[in-house]
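# Sequence plus the predicted model coming up.
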Amino acid sequence: MTETETFVYDVVVLGAGPVGENVADRTRAAGLSTAVVESELVGGECSYWACMPSKALLRPVIARADARRLPGLSQAVQGPLDASAVLARRDEYTSHWKDDGQLQWLDGIGADLYRGHGRLAGPRTVTVGGKVLTARQAVAVCTGSRALLPDLPGLDEVAPWTSREATSAKAAPGRLVVVGGGVVATEMATAWQALGSRVTLLVRGKGLLGRMEPFAGELVAEALTEAGVDVRTGTSVRAVSRQDGTVVVVTDGGERIEADEILFATGRAPRTDDIGLDTVGLEPGSWLTVDDSLRVTGTDWLYAVGDVNHRALLTHQGKYQARIAGAAIAARACGTPVPEADPWGAHAATADHAAVPQVVFTDPEAAAVGLSLADAERAGHRVRAVDVEFSSVAGAGLYADGYRGRARMVVDLEREILLGVTFVGPGVGELIHSATVAVVGRVPVDRLWHAVPSYPTLSEVWLRLLEAYRDN
């Protein structure tokens, strides 16, 4: 019988993605001994199967689209993309699915890595590969989320793509069916259509990007259609099968669609089903409820950071939460009180309540922060939406001939501050941080007049928005 080895740390982190890495970075910087447990690649979903590979696939697509809108350059970029070169660059950005560089970083901050599947085994205790790790201060669950597949007849035999296969595929399938209307669906439809696939996008709802302002999904749908994607809204999948290598999709209307691969981008589920939650009185497979310091409700030692708490399933928000959680763990370890309500402090993750920024890297890009008009009205705010077309901005015309895009700000009429901002158009992802600062900082509208945008840039849309608010 092998003797169990026991190791004691101040903090044990389950999961070595960007979220877990940031928790470990902050706790080590505070002088707390820290162990990190990872069953796959250090660097996590974002580095190998999500943010980095997807954006590496999309960047040449967007660059070519921008170039095609410029006289003097458009004729030079009319040919197809070099798919092999795009995929090779994608592979470089994933470090060819090797985590050597991330290992060096962990070693550099002085955190200990344990390879294997970590499970809770009671309060402050984690087991991994025959070893027992005990945490004096905290255990942080940073295990992320996985693709959620629907319960469909025939799905097991099809071997469907999820976001992982879509971002790591070695070649473009001839025909690709994408099921879903959110970020992953629209981005991957954009990428693979441009890389040579014939893409059919099946959307159960009325439009795309349902969590954003309606015009965002409308403009993205128009552009996808123009690019050659067959966008079908109000369409659900009833059954799938694979016959002689061909995927056969049957819709709820009885239509039969054939493809080489099918991607389901229909939601996420927490990776908490086999991490021992039952040993600490929590439900396996559940999202974990936390306070603003990211501590799991009803505990004084367990933290859930990133996707697992279901507050904002975005890498940058998870890293933000990790910085907060690491600071809170360190403060409590030193006996420093952490206030229950601390909206502007270092120990409270408040930005993921009403000021979450996000960019969808389609063509056009869609970027938003804060509340949409519908969300603001549902929350009971007295608001007004102000819309302008980017065609009114000189910088947009210089950016590209025939530039199409729209901006909206949602103004709280009681406090005269912004609750939300949405931009849709080529290149607008770089505008969203200015909107984030305005929303998070609760900058009064009359002060925004004195934030003068440079001319001629896309940022001048801020002046057009303020003028529209004043004049109507």
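Good, I have the coordinates.
# going forward, measure contacts and count neighbours with C-alpha atoms only.
Fine.
# Give me the contacts around stretch 147-163.
49-50, 184, 238-242, 247, 261-269 (C-alpha atoms under 8 Å, 6 or more residues apart in numbering).
# From those, keep the buried residues only.
Buried positions within the contacts of stretch 147-163, assessed by neighbour count (16 or more other C-alpha atoms under 10 Å), are 49-50, 184, 238-242, 247, 261-266, 269.
# quick revisit: of the contacts of stretch 147-163, which belong to strands?
Assignment to strands by DSSP state E places the following of those there: Arg238, Ala239, Val240, Ser241, Arg242, Val247, Glu261, Ile262, Leu263, Phe264, Arg268, Ala269.
# ok, the fifth one touching Ile257?
Which is Arg242. No - in this structure Arg242 lies outside contact range of Ile257 using C-alpha atoms under 8 Å: 11.5 Å.
# joint contacts of the two?
Val248.
# Now do whichever strand or helix holds Val13: which elements does it pack against?
Applying DSSP states H and E as the criterion places Val13 in strand 5-14. Counting contacts by 3 or more C-alpha pairs under 8 Å, 6 or more residues apart in numbering; DSSP states H and E, strand 5-14 packs against helix 18-29, strand 34-38, strand 131-141.
# and the comparison structure, right after this:
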Amino acid sequence: MAENTWDVIVIGAGAVGENVADRAVQGGLSVALVESELVGGECSYWACMPSKALIRSGLALRAAQRVGGAAEAVTGNIDVAALLARRNTFTNNWDDAGQVRWVEKAGIDLRRGHARLDGPKRVTVTDDNGEISTLTANHAVVVATGSDPKLPNISGLIDAEPWTPREATSVKEVPESLAIIGGGVVGVEMATAYRDLGAEVILFARSGLLNGQEDFAGDMVAKALRERGVTIVKASPTRIKRTSHGIDIDTETESFTASEILVATGRTARTTDIGLETVGLTSGDWLSVDDTMLTHGTDWLYAVGDVNHRALLTHQGKYQARAAGDVIVARATGEPVSDAPWGAHVATADHCAVPQVTFTDPEVASVGIMSEDAEKHGIDAQVVDYNLGWVAGASLQADNYEGQARLVIDRERHVIVGATFVGQDVAELLHSATIAIVGEVPIARLWHAVPSYPTISEVWLRLLETIGRP
């Protein structure tokens, strides 16, 4: 075994791990970054980027079809081969050479292999040839291993060799039909994409779509999917069997057949084989952290991104990574730690200002606290709704525009604590809402933030008019 010592060891070279490593190096620390698969991780190759590339062409096509003059010029359907080729450009054909060059240029030492903790501040790395090296950290080890698909306990599911999101986003040939289990973000996004790709889609969503969002979001997405021919089944499969003709799927009352089946029922921590037991933690568990991403009960082990189960979104993981990288540097060099709420070394926004876009048609963009959750946060909430179709800019964006906006207002503090927009092209409205929530901008001050006319952003003025002047 070879022995190597670094200031910081980061396990997992996805977007989150890369950001921790980069911040630590910029702060003057030496960093070893360990990865067993592709540098760039899930987001780059099997999640955010390829999934949105699969979805984008259909959204663009329908956007043109909704505008008189442009609609008449659209004469064809999606070119599947061209769409998949474009998707491949975003994954670099699943080649991480470009990401590796960035890591090297940043001054980060990349180690290929499977990493396992081996006691406090020690990590063993087993490469593809079975050779083991041992790395020791002077200051911190960071776990940024992400999460894996969670498979439900359904008779025959494993034997049917289901797709996970990885197979769905890296597909080379589109199946004639696709069954999807799960009505969350992945389920509805892949239903959107595969219907555009020409597949018949059956979506099993026992509890409806997009639970955790405002109710109207799931209802509007369900309506649109049904109009495009997606079959939504409000039941869970009880038995699944792959045959020579496809996959047979039974619920308690009905039977269905599809060419392939995708499981999109949540995530589980990717911690089953990283040596947690060697430092007194439980293999397979999510890692519980404080707001500086330091794992509870330790003074050296950090966990960032999906693995800490705070907000399973790439942008939130990168936000956590910046805070963690900077606080590791501060603690290592004896600089002051800014760990009060909204300080430089904490991820306060995880608790109250997490933005998320679901790339369906219509899009769903939300941030902060949903109306039904306000009471449990101790907030006396005013809920304000406005029909986006009444906004001049929206009617210019698309003929017969359909959409909905909602603000959740804290009556006591007179600030916005939650916002949801549903409609075509609403994703770009979200950051203004995020700024208003993070900045705790008083409603009275927002009256002076004048939206340009005629844009969809004019909905902000209409919402304020509905609230009324303080």
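Yep, it's here. Because the structure is predicted, anything quoted here is derived from the model rather than measured.
# Quick check: Val143 of structure 2 vs Leu33 of structure 2, distance?
Val143 of structure 2 sits 10 Å away from Leu33 of structure 2, going by C-alpha to C-alpha, to the nearest Å.
# Looking at those two, which is more packed in?
Remark: of Val143 of structure 2 and Leu33, Val143 carries more neighbours, 28 against 25, as counted by other C-alpha atoms under 10 Å.
# To which residue of structure 1 is the more buried one aligned?
With TM-score structural alignment defining the correspondence, Val143 of structure 2 maps onto Val141 in structure 1.
# for Ile437 of structure 2, same thing?
Aligned partner of Ile437 of structure 2 by TM-score structural alignment: Val439.
# Assign the closest residue to its match other than its chain neighbours to helix, strand or coil.
For Val439 of structure 1, ignoring the flanking residues on the chain, the nearest one in space by C-alpha to C-alpha, 6 or more residues apart in numbering is Leu418 at 5.5 Å. Three-state assignment for Leu418 of structure 1 (DSSP: H, G, I helix; E, B strand; the rest coil): strand.
# Ok, the one 4 residues further on next?
The three-state assignment at Thr422 of structure 1 reads strand, by three-state DSSP.
# need the longest helix for structure 2.
helix 314-333 (DSSP state H).
# Off-centre distance for whichever helix or strand comes after that one?
The C-terminal neighbour of helix 314-333 of structure 2 among helices and strands, as given by DSSP H and E, is helix 349-352. What separates the centre of helix 349-352 of structure 2 from the centre of its chain is 15 Å, taken as C-alpha atoms, centre = their mean, to the nearest Å.
# cool, stretch 167-179 of structure 2 as well?
Taking mean C-alpha positions (C-alpha atoms, centre = their mean), stretch 167-179 of structure 2 and its chain are 21 Å apart.
# what about it, how long is it end to end?
Span of stretch 167-179 of structure 2 from end to end, C-alpha to C-alpha: 13 Å.
# Against Asp22 of structure 2, how distant is the residue nearest the centre of structure 2?
Centroid-nearest residue in structure 2: Leu313, 3.3 Å away (criterion: C-alpha atoms, centre = their mean). Look at Leu313 of structure 2 and Asp22 of structure 2: by C-alpha to C-alpha, they are 19 Å apart.
# okay, the helices and strands packed on strand 5-14 of structure 1 in CSV with distance to Ile109 of structure 1 next?
Listed next are these as CSV, based on distance: least, C-alpha to C-alpha, whole Å:
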stretch, distance to Ile109 of structure 1
helix 18-29, 7
strand 34-38, 10
strand 131-141, 17
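# Nearest to Gly318 of structure 1 among those would be which one?
helix 18-29 (5.5 Å; C-alpha to C-alpha).
# Give the aligned range of the closest one in structure 2.
Counting by TM-score structural alignment, helix 18-29 of structure 1 corresponds to 15-26 in structure 2.
# what about that stretch, how far off from structure 1?
On superposition with structure 1, the mean distance recorded for stretch 15-26 of structure 2 (mean C-alpha distance after the TM-score superposition for structure 1) is 0.3 Å.
# host element of Val201 of structure 2?
strand 200-204.
# next one: Gln382 of structure 2
Going by DSSP H and E, Gln382 of structure 2 is in strand 381-387.
# which residue in structure 2 lines up with the residue nearest to Val439 of structure 1?
Per TM-score structural alignment, Leu418 of structure 1 is aligned with Ile416.
# likewise Val132 of structure 1?
Per TM-score structural alignment, Val132 of structure 1 is aligned with Thr134.
# before we move on, what SS does the closest residue to its match other than its chain neighbours have?
What sits nearest to Thr134 of structure 2 in space, not counting adjacent residues and going by C-alpha to C-alpha, 6+ apart, is Thr124, at 4.4 Å. Under the three-state scheme (three-state DSSP), Thr124 of structure 2 adopts strand.
# Tell me which residues touch the residue nearest to Gly306 of structure 1 when sequence neighbours are not counted, please.
Closest residue to Gly306 of structure 1 apart from its sequence neighbours, by C-alpha to C-alpha, 6+ apart: Gly318 at 4.0 Å. Applying C-alpha under 8 Å, 6+ apart to Gly318 of structure 1 gives the contacts Pro18, Val19, Val305, Gly306, Asp307, Ala312.
# How many residues are close by Ala394 of structure 1?
15.
# Report how many residues lie close to the match of Ile437 of structure 2.
26.
# and it, what helix or strand is that in?
Using DSSP H and E, Val439 of structure 1 falls in helix 432-440.
# after that helix comes which helix or strand?
helix 445-448.
# how big's the offset between the next helix or strand after that next one and structure 2?
Moving toward the C-terminus from helix 445-448 of structure 1, the next helix or strand (DSSP H and E) is helix 461-471. Helix 461-471 of structure 1, aligned to structure 2 and superposed, deviates on average by 1.1 Å (mean C-alpha distance after the TM-score superposition for structure 1).
# Buried residues of helix 461-471 of structure 1, list them for me.
Val461, Trp462, Leu463, Arg464, Leu465, Leu466, Tyr469.
# closest to Val296 of structure 1 among those residues?
Taking the buried residues of helix 461-471 of structure 1 together and measuring to Val296 of structure 1 by C-alpha to C-alpha, the closest member is Trp462, at 39.8 Å.
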